[in-house]
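Trainee: turn this into a model:
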Amino acid sequence: MSVQAPAPPPQAVGYYPQGQPAGQSQQSSTTVVIQGNNDAPMGMALQDCPITTKCPSCKSNVVTQIKFEIGCITVLVTFLLCLFGFYLCCFIPCCVGRCKDVVHLCPNCKYIIGKYKRM
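Mentor: The predicted model follows:
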């Protein structure tokens, strides 16, 4: 009675780069650049503090200048304060930067780089 060794696994048929033996996978990385509307520059996460980025308008590396604007969350909090009877306090969210949206501007050309919306 003779025992036969198991057959080797079949090799995949396909294109292998030169110097790449069959059966070994080639590792590669892919960089994805996301370009959207004016809400976030090139996939960057905007917050309520200045960031370092490249201005799409003047093509210079800058630290953004920030400006606060009244947004949806500011109006909502003001409305809720009025609704619950806090008439004297209802305009406080309009004075607090943490309740407002943040606009990131280029300090050189004043181009709007992006907006951080709280809601």
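Trainee: alpha carbons only for contacts and neighbour counts from here, please
Mentor: Fine.
Trainee: so Ser57 touches Asn108, yeah?
Mentor: No - counting by C-alpha atoms under 8 Å, Ser57 does not reach Asn108; the two are 9.8 Å apart.
Trainee: and stretch 90-98, what's buried?
Mentor: Residues 90-91, 93-94 are the ones in stretch 90-98 that count as buried (16 or more other C-alpha atoms under 10 Å).
Trainee: format the residues you listed as TSV; extra columns: secondary structure.
Mentor: Converted to TSV, the buried residues of stretch 90-98 look like this (DSSP: H, G, I helix; E, B strand; the rest coil):
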residue	secondary structure
Cys90	coil
Phe91	coil
Pro93	helix
Cys94	helix
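Trainee: here is the second sequence; please produce its structure so I can put it next to the first one:
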Amino acid sequence: MASEKANPPPPAYDQVDHTVSSAYPHPQTSTTVIVTGPSVGPDPTTIVCPSCRATVVTRLDYETTTRTHLCAALLCLFICWPCVCVPYLTTTCRDANHYCPNCSAFIGTYRK
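Mentor: Alright, predicted model coming up:
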């Protein structure tokens, strides 16, 4: 019984002090920030850049993927030689990488 009085129970959640004691973090502490990417599509998207905080329309760069090569291989397999370059020229068989036009930060990738 004496040990129960010496160690009081922890305070309830609503009684915990959530204030920040300093405007600057202690040099030995680390902060983890989890950022979820914005929803991007196959077209340029208006977003707020997570890096430079500017409202921008994203710049797209298309990346050739395994799916692009498979589409070209299928065209070769079915003897459509004139159409082999079509998957490399269209945007439907490639991934769309979104970048900020101000700071060139990577925003996200749209895959079909």
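Trainee: for Cys58 of the first structure, see how far away whichever residue in the first structure pairs up with Ser104 of the second structure is.
Mentor: Aligned counterpart of Ser104 of the second structure in the first structure: Lys110 (TM-score structural alignment). Lys110 of the first structure is 10 Å from Cys58 of the first structure, where distance means C-alpha to C-alpha, to the nearest Å.
Trainee: can you give me the strands in the second structure?
Mentor: 46-48, 55-57, 59-63, 95-99, 106-110 (DSSP state E).
Trainee: who are the contact partners of Phe79 of the first structure?
Mentor: By C-alpha atoms under 8 Å, 6 or more residues apart in numbering, the residues touching Phe79 of the first structure are Cys90.
Trainee: I meant to write Thr45 of the second structure there.
Mentor: By C-alpha under 8 Å, 6+ apart, the contact list for Thr45 of the second structure reads 57-58.
Trainee: whereabouts in the second structure does stretch 84-91 of the first structure align?
Mentor: The aligned range for stretch 84-91 of the first structure in the second structure is 78-85, by TM-score structural alignment.
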